[in-house]
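1. Provide a 3D model corresponding to the input given below.
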Amino acid sequence: MTRQIRHTAAFCLLLLVALLANAVRVQGVEAESLDKHPGNPRPTVDRFGRPRGNILVDGSPVTGSRDTHQRLRYERTYTQGPLYAPVTGYVSQTYGSTGIENAEDGILGGSDPRLAPLSFSGDHPHARSAGGQVVTTIEKPAQRAAYAGLKGRRGAVVAIEPASGRILALVSSPSYDPGVLSGTGRRVTDAWSRLNHTDTQPMLNRALRQSYPPGSAFKIVTAAAALESGVVKDVDAPTGIPAPYPLPGTDTSLPNEADGCGNASLKYAITWSCNTVMAGLGVKVGLAKMVGTAEKFGFNDPSLRIPSPVAASRFDQHMSPDQLALSSIGQYDTTATPLQMAMVSAAVANGGVLRYPRLVDHTETASGRLVSRDPDRTYNKRVMSPATARKLRQMMVNVVRAGTGGKGAIKGATVGGKTGTAQHGVHNAGLPYAWFIAWAQAKDATSPAVAVAVVVEDAEADRADISGGGVAAPIAKAVMKAALARDRAGRG
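-> Next up is the predicted model:
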């Protein structure tokens, strides 16, 4: 009997050891994978079990939370959702999150450990605090001007403060209301299907995630390369480039839309957007230096975050001379996001120094305690010398005062710009994209207050009506006027 009791006791001990081992396995070794298992509802219930922190524009929240009294208790709400959708993104109980809602989820959802006050009570390390707040760099007047200017047409606007990299406006059109995706059920799935199956793609963030052929707006990059490399020393001197321009190694000649481009100077070519001069200068500069200059502006960078991810703008690193000629005027397979082209304008406006663009100024706790501040920092290194930036600024001013960008002029301010009409589609059959990049400086200011890029892809306009100067420049002007007014108020 004693022997049987010993065997039973040993067996029970083995069961206890196995139970303890299994508990260690489940609660220790496999805890993290079980937490993240798709079938585990607890993280989702916990995530939506309390109000989410807000995203602020000009000190006011553009988001909120609604108590549904359901298992997933709080749904996200948005104030003027379509206006700020490219900034906020959405957070959905069904479809996840995008934009700042995604990039700053730890702060907004309360899981970031920096939100918790110092505690010595052994609180659970994964416990959620009250959701913090994300304070954006967006300025309401500039954002509204950009949104109103596009009038629902397909396109985008980005405005940047050149000296700091702060993004003042970020608009994609047509837009959508992120609030329709917040919850669960048939209403949300129907909205998702509707938004994803319309030809206008309202959920596509054209400002950050869509790249376009930049057309003649890219000529500012080519001009910078020509000046920095020494190919052009005097912007008023004839370049010796004929019109039309024979594309190297081909039987094709490149024409111009403007008159007087044969043997024109760089200044004339920028003012009147001569394709031949800029294509020829790109070939003279050479592939390596053209690539190097483009990359200093931000092209070919897949790691750009603002903090939302940005699609990489492209300037091909391997091209034949004829392809380089076309790329130097923003054609062939050169592509750029509106943010990228705003960065080009900002670098010129800021004396050749490009500040890293940023959409978040700082984050804070629900009570207002500072958690983090996004610093001003330089993007890579100096894009160009101050002398080159000065020459480019003067040429861009001439575009507005005497050339193709007259509709971007602002009374009482100095404005520099560059128009662009980018061909696309098979055999250029698609309607051109209208571009305008610009910067503006108040009369009594020491530096430009704003740099902007506008692209309009208007499928319903007549081809003759589509031009950077005619379509995009007035939108840029309205945005720059709003930014200048805020700048004057801040200095007043």
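2. please make it C-alpha for all contacts and neighbour counts, starting now.
-> Fine.
3. show me the contacts for Val450.
-> 159-162, 346, 439-441, 480, 483-484 (CA atoms under 8 Å, 6 or more residues apart in numbering).
4. try 6 Å
-> For Val450, the contacting residues are 160-161, 439-440, by CA atoms under 6 Å, 6 or more residues apart in numbering.
5. now the residues you listed in JSON lines, with neighbour count?
-> Shown next, in JSON lines, are those (neighbours: other CA atoms under 10 Å):
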{"residue": "Ile160", "neighbour count": "31"}
{"residue": "Glu161", "neighbour count": "26"}
{"residue": "Trp439", "neighbour count": "32"}
{"residue": "Ala440", "neighbour count": "27"}
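6. pretty sure Asp458 is in a strand, no?
-> No: applying DSSP: H, G, I helix; E, B strand; the rest coil, one finds Asp458 to be coil, outside a strand.
7. and which of the contacts of Val450 is nearest to Asn102?
-> Nearest to Asn102 among these, counting by CA to CA, is Ile160 at 22.2 Å.
8. got the contact list for the closest one?
-> By CA under 6 Å, 6+ apart, the contact set of Ile160 is 166-168, 450-451.
9. could you export these as CSV, including secondary structure?
-> Shown next, in CSV, are these (three-state DSSP):
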residue, secondary structure
Arg166, strand
Ile167, strand
Leu168, strand
Val450, strand
Ala451, strand
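10. if you rank these by neighbours, which is first?
-> Ala451 (36 neighbours; other CA atoms under 10 Å).
11. one more sequence to fold, the one below, so I can look at both together:
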Amino acid sequence: MIRYIRHAAAFCLLLLVALLVNAARVQVFEADALDDNPANRRTTIDRYDRPRGNILVGGRSVTGSKDTGEQLAYERTYRDGPLYAPVTGYASQTYGTTLIENAEDAVLSGTDPMLAPLPFWNEITRDRQPGGDVVTTVNDSMQRAAYEGLGGRRGAVAAVEPTTGKILALVSTPSYDPERLSGTGSSVTDAWRELNASTSQPMLNRAIRQTYPPGSTFKIVTAAAALDAEVVTDPDAATDTPSPYVLPGTSTTLPNEARGCEQASLAEAIRVSCNTVMAHLGVEVGLDGMVEAAEKFGFNDSGLKIPSGVARSNFDTDMSDDQLAQSAIGQFNTTATPLQMAMVASAVANGGDLMYPHLVDRTTTHSGSTVHTTGSRSYHRAMNPMTAMRLRQMMTDVVQDGTGTNAAIDGATVGGKTGTAQHGVDNSGLPYAWFIAWAQAEGSARPAVAVAVVVEDASADRADISGGGNAAPIARSVMEAALED
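-> Purely as a prediction, here's the structure:
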């Protein structure tokens, strides 16, 4: 009898060991796979069982969380949702996350190991910390000036601080309220369907995710290339450009909206926006030189993150001379995001040194201790300092007595460049209105801001757009807000 009891006890011990081994297998070796299993609802419940960290602008939260009393307890809320949607993105229990809500999700959700009090704390305890906060570089008054200036028209504004790369404003309109997508249920799915079906594409972040032909604003890049390559040594000297200019290898003539462009100097071509001169200079610089110049400003970079990904601005690397001539004036296949064109203006304002743009200043724990700080760093030396100095003067002339007078600000030095981007079949679409600019307060040692504005549905004729009738006043409002800080 005792032998049978021993056998039974040994068998029970074996079962117990097998049970412990299996439990260890499940809890240790298969834990990650089970956590990631879509059928495991516990992970989703846990994700929303406490408030999410906040995104801050100017020291104030533009996000929040509310307890719904449901199984997925906390839903995201947004203050001035449409104003800040291009910055925050959305955090939805149904549709996931975008923009900062996505790029900084680990901090905001409390899963970032850097939030833990000790190394490996989260792994040992299998817990997470209270959500941390994300402090942005955005200036509230500039953001509002850009948003109000666009007035709901399809378009975008990007503004950066030239000496640091901090993004001070990032606006896209028409916009949407991300809070409509926060929770679950029919109201959320209906909002999603409505927003995606809208012809105005309110969820498209035009400032960083949409590219446009930059039109004449790209002439600043071409001018930088011509000066750096010494194709032009004296900006005030006449060029050998005929008017009309016949595109190389074709019988097609390139028109000018401005007058007096024949043999015009580089400075005059920038001031009144001569297509012929700039197209001709682009061809003289050559394909390799133009590609190199464009890429120094950030074109063709598919890896730019702010920390959200930015759409690649394009300058073709394989073109015929006639295509190069068109590309040199921001047409053909040349495309750019508004942020990219703000970077162009920024490089000029900052003496040729282009700083890497960033939207997040720092991340913190829930209690406010800094976890990570985004330092300023150089992105590229976009042009020689002498070239930048000459372009500053040319852009200043554009605002003082050229096509950009609507951007002038009393008590400040303002440099700008207007642009008209044609599009559509046979250029039948209403041209986009562009304006890029920078501003520096009188007596200040450094520029305050560089800005790019694009208005898609500008209700004006082409000459008015070229004169900065739609985009320049918006840029001026944003620059005024920057100078007042």
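12. so what number do they get for TM-score?
-> Superposed pair, TM-score by TM-score structural alignment, normalised by the length of the second structure: 0.96. Supporting alignment: 485 aligned residues with a CA RMSD of 2.1 Å.
13. ok, for Met290 of the second structure, nearest residue in space, not its chain neighbours?
-> Ala225 (6.2 Å; CA to CA, 6 or more residues apart in numbering).
14. one step back: show me which of the contacts of Ile160 of the first structure is closest to Pro141 of the first structure.
-> For those, the residue nearest Pro141 of the first structure by CA to CA is Leu168; the value is 9.1 Å.
15. roughly how far does the residue nearest to the closest one when sequence neighbours are not counted sit from Ser367 of the first structure?
-> Nearest residue to Leu168 of the first structure in three dimensions, chain neighbours excluded: Ile138, at 4.3 Å (CA to CA, 6+ apart). In this view, Ile138 of the first structure and Ser367 of the first structure are 22 Å apart by CA to CA, to the nearest Å.
16. show me which of these two is the more surrounded one.
-> Remark: of Ile138 of the first structure and Ser367, Ile138 carries more neighbours, 24 against 10, as counted by other CA under 10 Å.
17. residues contacting that one?
-> Contacts of Ile138 of the first structure (CA under 6 Å, 6+ apart): 57, 168-169.
18. kindly recompute the last result at 10 Å.
-> By CA atoms under 10 Å, 6 or more residues apart in numbering, the residues touching Ile138 of the first structure are 56-58, 84, 87, 159-160, 166-170, 358-361.
19. and the residue nearest to Met290 of the second structure, that one's in a helix?
-> Yes: Ala225 of the second structure: assigned to a helix according to three-state DSSP.
20. you'd agree it is up against Glu292?
-> Yes: Ala225 of the second structure is within contact range of Glu292, at 8.3 Å (criterion: CA atoms under 10 Å).
21. now for the two: what residues contact both?
-> Common neighbours of Ala225 of the second structure and Glu292 (CA under 10 Å, 6+ apart) are Ala382.
22. those two: who's more crowded?
-> Using other CA under 10 Å, the more surrounded residue of Ala225 of the second structure and Glu292 is Ala225, with 28 against 15.
23. residues in the second structure aligned with stretch 417-433 of the first structure?
-> With TM-score structural alignment applied, stretch 417-433 of the first structure matches the range 416-432 in the second structure.
24. and the matching stretch, how far apart are its ends?
-> Terminal residues of stretch 416-432 of the second structure are spaced 17 Å apart (CA to CA).
25. then stretch 254-268 of the first structure?
-> End-to-end distance for stretch 254-268 of the first structure, by CA to CA: 17 Å.
26. which bit of the second structure covers that stretch?
-> Stretch 254-268 of the first structure lines up with residues 254-268 of the second structure when matched by TM-score structural alignment.
27. residue nearest the centroid of the second structure?
-> Nearest to the mean C-alpha position of the second structure, by CA atoms, centre = their mean, lies Ile208 at 3.4 Å.
28. hang on, it in a strand?
-> No: if the criterion is three-state DSSP, then Ile208 of the second structure is coil and not within a strand.
29. ok, now which ones touch it?
-> 86, 156-158, 170-172, 305-306, 308-313, 336-340.
30. next, count neighbours for Pro214 of the first structure.
-> For Pro214 of the first structure, the tally of surrounding residues (other CA under 10 Å) stands at 31.
31. Lys151 of the first structure versus that one, what's the distance?
-> 21 Å.
32. ok, longest helix in the second structure?
-> helix 2-24 (DSSP state H).
33. now do that helix: distance to the chain's middle.
-> Put simply, helix 2-24 of the second structure sits 63 Å off its chain's centre (CA atoms, centre = their mean, to the nearest Å).
34. now what about that helix, what contacts it?
-> With contacts defined as CA under 10 Å, 6+ apart, helix 2-24 of the second structure is touched by 1, 25-31.
35. let's have these in a markdown table, adding distance to Ala269 of the second structure, secondary structure and neighbour count.
-> Formatted as a markdown table, the contacts of helix 2-24 of the second structure follow (distance: CA to CA, whole Å; DSSP: H, G, I helix; E, B strand; the rest coil; neighbours: other CA atoms under 10 Å):
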| residue | distance to Ala269 of the second structure | secondary structure | neighbour count |
| --- | --- | --- | --- |
| Met1 | 109 | coil | 6 |
| Arg25 | 73 | helix | 12 |
| Val26 | 72 | helix | 14 |
| Gln27 | 70 | helix | 12 |
| Val28 | 69 | helix | 10 |
| Phe29 | 68 | helix | 12 |
| Glu30 | 67 | coil | 12 |
| Ala31 | 66 | helix | 13 |
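36. wait, which of these is closest to Pro51 of the second structure?
-> Nearest to Pro51 of the second structure among those, counting by CA to CA, is Ala31 at 24.6 Å.
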